[in-house]
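[1] dropping a prediction and its sequence here:
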Amino acid sequence: MIASRRFLPSINSLTALEAVDRLGSATAAAQDLSLTHSAVSRQLKVLEEQIGVSLFVRDGKGLKLTLAGETYAKSVREVLKNLAQASLKVKATGSRSSLNLAVLPSFGMYWLTPRLRGFYEAHPGILINQSTRVLPFDFQQDPFDAALHFGSQNWPGVNYLPLATERVMAVCAPGFAPKLPLTPEALLEMPLLHLESRPGAWEGWFAQQGLTASRLRGMLFDQFANMSEAVAAGFGAALLPQYLAEAEISRGRVVPACGDVTEADGTYYLVWPKTGDQSEALTRLIDWLKRG
């Protein structure tokens, strides 16, 4: 239920408050909103009278938000952001169905997106909106219909559709070593790059080569995209998923450092909440991925 209209200020008043808080003065807010200084002051005064709480004080010739005003402005900023996103979604989607999907950056870019062309051809009336998420979240709190997930089935309260297993390649820059590819023993002595979400990846890879690797050190990254840039720049060797490694090799940015493609622990899944109604758009995506 929406609150009484007397608690719903105008958009003009709210944007004035947000701009003053963000920019630090009514003068700067007026320039940002293409208004006069007096117009901004008037909007804040109207808002203050409607809320019944002091939101600003005079500071010389300017205005300064009170603690209550700053706190309220932070909430207003979230409301305005959500409203803008909702408006953009409606404008972009039009009369078509839409699906909000949380994606893993590299897997979404190199594995899912190329496959979606076939889905769009089969279902031209459905749009899939994508936003990046690298960790599990609460579907009740975040506005997503489904998500891409890597690892094991450790995300509570969701259904799982396996998409692909993890296959990796050890890669490095073309000039990383005088002679390439390296032996596993030689690679063990080289700088190695690590991904936060893949702890123990190198240890597992070396174990497959019959070597024990412990106390490995090296640069740490939170996403494959950043790590692949560091590999191409020559900072070290890295284990990249096959789909990303092959794309980088084809561009000439990296080369195999040692060995071939190997299996790694973990599976890529499409997950969606067990509770709530499942949209027609999500049902069609699930069915299409099952066939693919």
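    Received the coordinates, thanks. Note that the structure is a prediction, hence the values are computed from the model and not measured.
[2] drop to CA atoms for contacts and neighbour counts, all remaining ones
    Noted.
[3] show me where the chain has strands.
    56-59, 62-65, 97-103, 126-132, 146-151, 158-172, 194-195, 220-221, 238-241, 255-273 (DSSP state E).
[4] which among those is found nearest to Leu33?
    For the strands of the chain, proximity to Leu33 was assessed by CA to CA; strand 62-65 is nearest, at 16.2 Å.
[5] buried sites along that closest one?
    By 16 or more other CA atoms under 10 Å, the buried positions in strand 62-65 come out as Leu63, Lys64, Leu65.
[6] gap between the residue sitting nearest the centre point of the chain and Val20?
    Geometric centre of the chain, nearest residue: Thr132, 2.0 Å, by CA atoms, centre = their mean. Distance check for Thr132 against Val20: by CA to CA, to the nearest Å, it reads 30 Å.
[7] about what we covered before: now tabulate the strands of the chain in a markdown table and tack on distance to His37.
    Below are those laid out as a markdown table (distance: least, CA to CA, whole Å):
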| stretch | distance to His37 |
| --- | --- |
| strand 56-59 | 13 |
| strand 62-65 | 9 |
| strand 97-103 | 40 |
| strand 126-132 | 38 |
| strand 146-151 | 46 |
| strand 158-172 | 52 |
| strand 194-195 | 50 |
| strand 220-221 | 46 |
| strand 238-241 | 55 |
| strand 255-273 | 49 |
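[8] against that first model, consider the following:
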Amino acid sequence: MQLPIRSILVFHAAARSGSISKAADELSVTPSAVTQQIQSLELQLGVTLMNKMGRGIVLTEAGERYFEMIADEIERISDATNTIRGHRTVTTLNIRATPTLSNKWLLPRLKSFLDAHPEIELRVDGTNEPTDFNRELVDVEIRHGDGRWPGLFVEGLAEETFIPVCSPQFAGIGSLQPGDVTNHRLIHSVKSQAQWPRWLKEAGVAHDFRCRRVLFDRSHMAIDAACDGIGIALESELMMWKELSEGRLICPVANPHRIALTTQWIVCPRDHLRHRKVKIFLDWVRAERNAWMARTGERPWIA
């Protein structure tokens, strides 16, 4: 029996994108032509591969199994074809992440990822706006929040520890008691899940909320402000690991109270996890996360 190669390729495009219209755009055909090819393939296989759901499609159990079996092979055929043509195979990976994570954690590490995977062209969108995966071409998002997003794959990036920090020129390591911080200007990151009133209360510090303060709507701005000697910030060691490791930030409070939270989450539709480029990126993110966690045992910035 002759293989229905065209129908298989059309099914692969639709299953990968999760949309008949997106597959049609990719293949430069009409949506009805995509539907006809998939129906033809279903007829030959004797099973239903996908069903429409709103503006997208959802794979049946048979469709899931079939896509998993053919996806890697079709990508290899595509790579081989482009290689023989003399073209460099390029795969675009679209990542969305919060501005602070993009600037402070992701960007300093990206060279290792790009050097290891020259076939991947990376686009990073730094924003706090959550992705509408049905409308936007985003492969993976690292989202700030509480991790409760039904219907999506959600994995915590890492548990973060929030501590008071400042420039070493502002105050020395462990030179202050918890109550002393209220005598200084406090830097607030207004969208952070860890706020000064909580830290002060849990540290047993009475306060009347009349502390001198400066407020920023992005944590990376609060971190930079602390580096510049503006005051004392309450921030995540995950986000300011570089400034801490380079000695540009220290914890001025002796034996500081720490707030432990997971605030950054890997988020995407579950069907995106089948894509090779997504698997590669997530494996790299997890390896970088594990390497960072292995180094957090020693904290020379805390007395």
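    Yep, it's here. Computed from a prediction, not measured in an experiment: that's the story for all the values here.
[9] that older thread, how about the residue nearest to the centre of structure 1, what's its partner in structure 2?
    For Thr132 of structure 1, the aligned residue in structure 2 is Gly126 (criterion: TM-score structural alignment).
[10] its match and Ala97 touch, don't they?
    Yes - the criterion here is CA atoms under 8 Å, and Gly126 of structure 2 meets it with Ala97 at 5.1 Å.
[11] most tightly packed of the strands of structure 1?
    strand 238-241 (a mean of 26; mean count of other CA atoms under 10 Å).
[12] mean shift between it and structure 2?
    Superposed on structure 2, strand 238-241 of structure 1 shows a mean distance of 1.4 Å to its aligned residues (mean CA distance after the TM-score superposition for structure 1).
[13] can you tell me the closest non-neighbouring residue to the corresponding residue of structure 1 for Ser219 of structure 2?
    Structural alignment (TM-score structural alignment) places Ser219 of structure 2 against Phe224 in structure 1. In space, and not counting its chain neighbours, Phe224 of structure 1 is closest to Ser106: 6.4 Å by CA to CA, 6 or more residues apart in numbering.
[14] what's the counterpart of that neighbour in structure 2?
    Per TM-score structural alignment, Ser106 of structure 1 is aligned with Thr100.
[15] in contact with its match, which residues?
    Thr100 of structure 2 is in contact with Arg218, Ser219, His220, Met239, counting by CA atoms under 8 Å, 6 or more residues apart in numbering.
[16] swap in Asn128 of structure 2?
    Asn128 of structure 2 sits in contact with Ala97, Thr98, Pro99, Arg143, His144, where contact means CA under 8 Å, 6+ apart.
[17] try it again with 6 Å
    Thr98 (CA atoms under 6 Å, 6 or more residues apart in numbering).
[18] against Ala24 of structure 2, how distant is it?
    31 Å.
[19] ok, back up a step: relative to Ala26 of structure 1, which of the strands of structure 1 is closest?
    strand 62-65 (6.2 Å).
[20] what range in structure 2 matches that closest one?
    Taking TM-score structural alignment, strand 62-65 of structure 1 hits no residues over in structure 2.
[21] could you do stretch 142-150 of structure 1 as well?
    Counting by TM-score structural alignment, stretch 142-150 of structure 1 corresponds to 136-144 in structure 2.
[22] my read: the residue nearest to the centre of structure 1 touches Val103, true?
    Yes - contact criterion CA atoms under 6 Å: Thr132 of structure 1 and Val103 qualify, at 5.0 Å.
[23] if I look at Leu234 of structure 2, how far off is Ala203 of structure 2?
    13 Å.
[24] try Phe170 of structure 2
    21 Å.
[25] the two: which is more packed in?
    Neighbour totals were compared for Phe170 of structure 2 and Ala203, and Phe170 leads with 19 against 14 (other CA atoms under 10 Å).
[26] what residues are up against the more buried one?
    Counting by CA under 6 Å, 6+ apart, Phe170 of structure 2 has contacts Gly229.
[27] that one -> structure 1?
    Under TM-score structural alignment, Phe170 of structure 2 pairs with Phe176 in structure 1.
[28] and for the aligned residue in structure 2 for Glu203 of structure 1, the neighbour number?
    When structure 2 is aligned by TM-score structural alignment, Glu203 of structure 1 is paired with Pro197. As a burial measure, Pro197 of structure 2 scores 14 neighbours (other CA under 10 Å).
[29] what's the angle from the helix ranked longest in structure 2 to strand 91-97?
    Longest helix in structure 2, counting residues (DSSP state H): helix 61-84. Between the axes of helix 61-84 of structure 2 and strand 91-97, defined by axes from the mean of the first three to the mean of the last three CA atoms, to 10 degrees, the angle is 120 degrees.
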